[in-house]
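[1] Got a predicted model here, sequence first, then my questions.
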Amino acid sequence: MGKITKKLKAADIGDMGIGAMIVFIAMVLVAGIAASVLIQTANRLEIQAMKTGQETIGEVSTGLAVTAIAGHRTDDADDNLDRMTISIQPRSGSFSIDLRQTYIELSDSSKKVVLMYDITEFYDTTDIDGDLFNAGFYDGLSAIEFGIIVLEDADGSLSSATPVINKGDQVMLTINLDSVFSGTTGLQTRTDVWGLIQPEDGAPGVFAFITPESFTTNLIFNLY
């Protein structure tokens, strides 16, 4: 049987060339779309990873640091401390902390109390007359409350309604020991005291100390 051979015409060759070009263009478009989707997905994942990393770092570093604790007695005839201040500041790298949602646990080893913020016992730097143990800063505090004295607040983030502490801020938390430990009328000598200041999120500021063996003639004592 003889072999049948078809001769391609010039028009047929042109049709094949156009078809191949259409297929090639379609492949390029599909590849381009796929690459665009991959790039967008990678960018979203990178942004999400950075956000998650920042949140994790913030959660780990957020918290309060107790820098000092001082006690006071009214005169040298008193055998107990009637007022106390706890100086705090945010930890390095900490997110902002709302002191309205913060509580203090305090114990004299015989009694344990939980104190919450009293919005009426907030005092700004302009309210300080040089005496941080002024009776007016403490007399309004009950057995379950603490107040705030602002020492440093460059950005104005602290107010009575929104006492938010952030980088660079320093405050004193005020406690009326006569009210809290009414059974012993404050803190007596040689008393083991411990406690913590727990923010809504982050690590607490923890402290422990023993009151002096004797109060001598001093009226103010550095306890921590």
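    Cool, the structure landed. These numbers were taken from a predicted model, which means no experiment stands behind them.
[2] Every contact and neighbour count from this point should use C-alpha atoms.
    Noted.
[3] Now the element after the longest strand seen in the chain, going C-ward?
    Taking DSSP state E as the criterion, the chain has its longest strand at strand 112-123. Next along the chain after strand 112-123, taking DSSP states H and E as the criterion, comes strand 145-152.
[4] after that following strand comes which helix or strand?
    strand 164-165.
[5] Let me know the next secondary structure element after the longest helix seen in the chain.
    Counting residues, the longest helix in the chain under DSSP state H turns out to be helix 10-61. Note on helix 10-61: by DSSP H and E, the next helix or strand toward the C-terminus is strand 64-72.
[6] Name the residues that touch that next one?
    If you take C-alpha atoms under 8 Å, 6 or more residues apart in numbering as the criterion, strand 64-72 is touched by 81-91, 133, 197-199, 202-207, 219-224.
[7] and if we set it to 6 Å?
    Strand 64-72 is contacted by residues 81-91, 204-205, 219-224 when judged by C-alpha atoms under 6 Å, 6 or more residues apart in numbering.
[8] Presented hereafter is structure B, for comparison with structure A:
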Amino acid sequence: MLPFNKDNDRGQVGIETLIIFIAMILVAAVAAGVLINTAGFLQNKASATSDDSTEQVSNQVLVASAVGEVSDDELVNTLKFTTMQSPGAGEIDMNDATIEYIGPNGKKTLTHDADGTADATAGEFGTSALKDEDSSIPVLNAKDDRMEVQIALEEPASGDDVDTVTNELRALEGGESATVRFVTQSGSQYTYIVNVPESLSSSTGASVEV
């Protein structure tokens, strides 16, 4: 049997400890790399989510005023909204926006007509410039831009009652109401409640505030 060598035993233990120590450092380095990458991903995700949330809150279309055109049959057959950017909003492109209309006949989602013409049959809303120095309409890109948004409502055939219209966008009678929700490309929403005056008999051929 070989004699016990205290120095050699110490050397072997030292090497094993060093190997274990180096392995621990490598594992810690890999773990740190994973944590750093994960933290970076989460930070970017949080930043993107924050930007999206800000746009959804701030990029709204505001309605400054609204009127309804009254037909000879004492029905509101067109809604006109004067719109503008909300405070803090960026560019709002109505080409990519939708309007949710909820009336007495149910709900209808309207898209923008490329020619800017409102069409009740096609389910499209129209736009026109009221104040637009750089001719950007249907894009609201300045605080002083003013754009008119039109929604056409379908009237009954001559001599028929308004209840014969099955279109969700049927004309409104006196005293009726409707909900109009503007949804921009970023997902922000602005809701306007239309309230038609009780009597329209004195307003035929004119416009009434709604």
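    Nice, I can see it. Just so you know, these numbers come straight off a predicted model, no measurement behind them.
[9] follow-up on the earlier one: angle of the longest strand of the first structure against strand 145-152?
    Angle of strand 112-123 of the first structure versus strand 145-152, following axes from the mean of the first three to the mean of the last three C-alpha atoms, to 10 degrees, is 50 degrees.
[10] Return the distance of the counterpart of residue 104 of the second structure in the first structure relative to residue 174 of the first structure.
    Matched to the first structure by TM-score structural alignment, residue 104 of the second structure sits across from residue 109. Using C-alpha to C-alpha, to the nearest Å, residue 109 of the first structure is found at 20 Å from residue 174 of the first structure.
[11] More neighbours: which of those two?
    Ranked by neighbour count (other C-alpha atoms under 10 Å), residue 109 of the first structure and residue 174 place residue 174 first, with 25 against 10.
[12] which residues does the alignment partner in the second structure of that one contact?
    In the second structure, the residue matched to residue 174 of the first structure (TM-score structural alignment) is residue 150. Counting by C-alpha under 6 Å, 6+ apart, residue 150 of the second structure touches 79-80, 118, 125-126.
[13] tell me which element residue 150 of the second structure is part of?
    Residue 150 of the second structure belongs to strand 146-152 when assigned by DSSP H and E.
[14] How far off centre is that strand?
    Mean C-alpha position of strand 146-152 of the second structure versus that of the full chain (C-alpha atoms, centre = their mean, to the nearest Å) differs by 17 Å.
[15] average gap between it and the first structure?
    In the superposition with the first structure, the average deviation recorded for strand 146-152 of the second structure is 1.0 Å (mean C-alpha distance after the TM-score superposition for the first structure).
[16] Could I get the contacting residues of the residue nearest in space to the middle of the second structure?
    The centroid of the second structure falls nearest to residue 187 when counting by C-alpha atoms, centre = their mean (2.1 Å). Going by C-alpha under 6 Å, 6+ apart, residue 187 of the second structure touches residue 56.
[17] do you know how far it is from residue 206 of the second structure?
    Distance of residue 187 of the second structure to residue 206 of the second structure, computed by C-alpha to C-alpha: 35 Å.
[18] how many neighbours does the residue nearest to residue 108 of the first structure when sequence neighbours are not counted have?
    Excluding the flanking residues, the one nearest residue 108 of the first structure by C-alpha to C-alpha, 6 or more residues apart in numbering is residue 193, at 4.5 Å. Neighbour count for residue 193 of the first structure, taken as other C-alpha under 10 Å: 19.
[19] Per the alignment, name the residue of the second structure opposite residue 220 of the first structure.
    Under TM-score structural alignment, residue 220 of the first structure pairs with residue 207 in the second structure.
[20] so what's that match closest to, chain neighbours aside?
    Excluding the flanking residues, the one nearest residue 207 of the second structure by C-alpha to C-alpha, 6+ apart is residue 69, at 4.4 Å.
[21] and that neighbour, what pairs with it in the first structure?
    Aligned counterpart of residue 69 of the second structure in the first structure: residue 72 (TM-score structural alignment).
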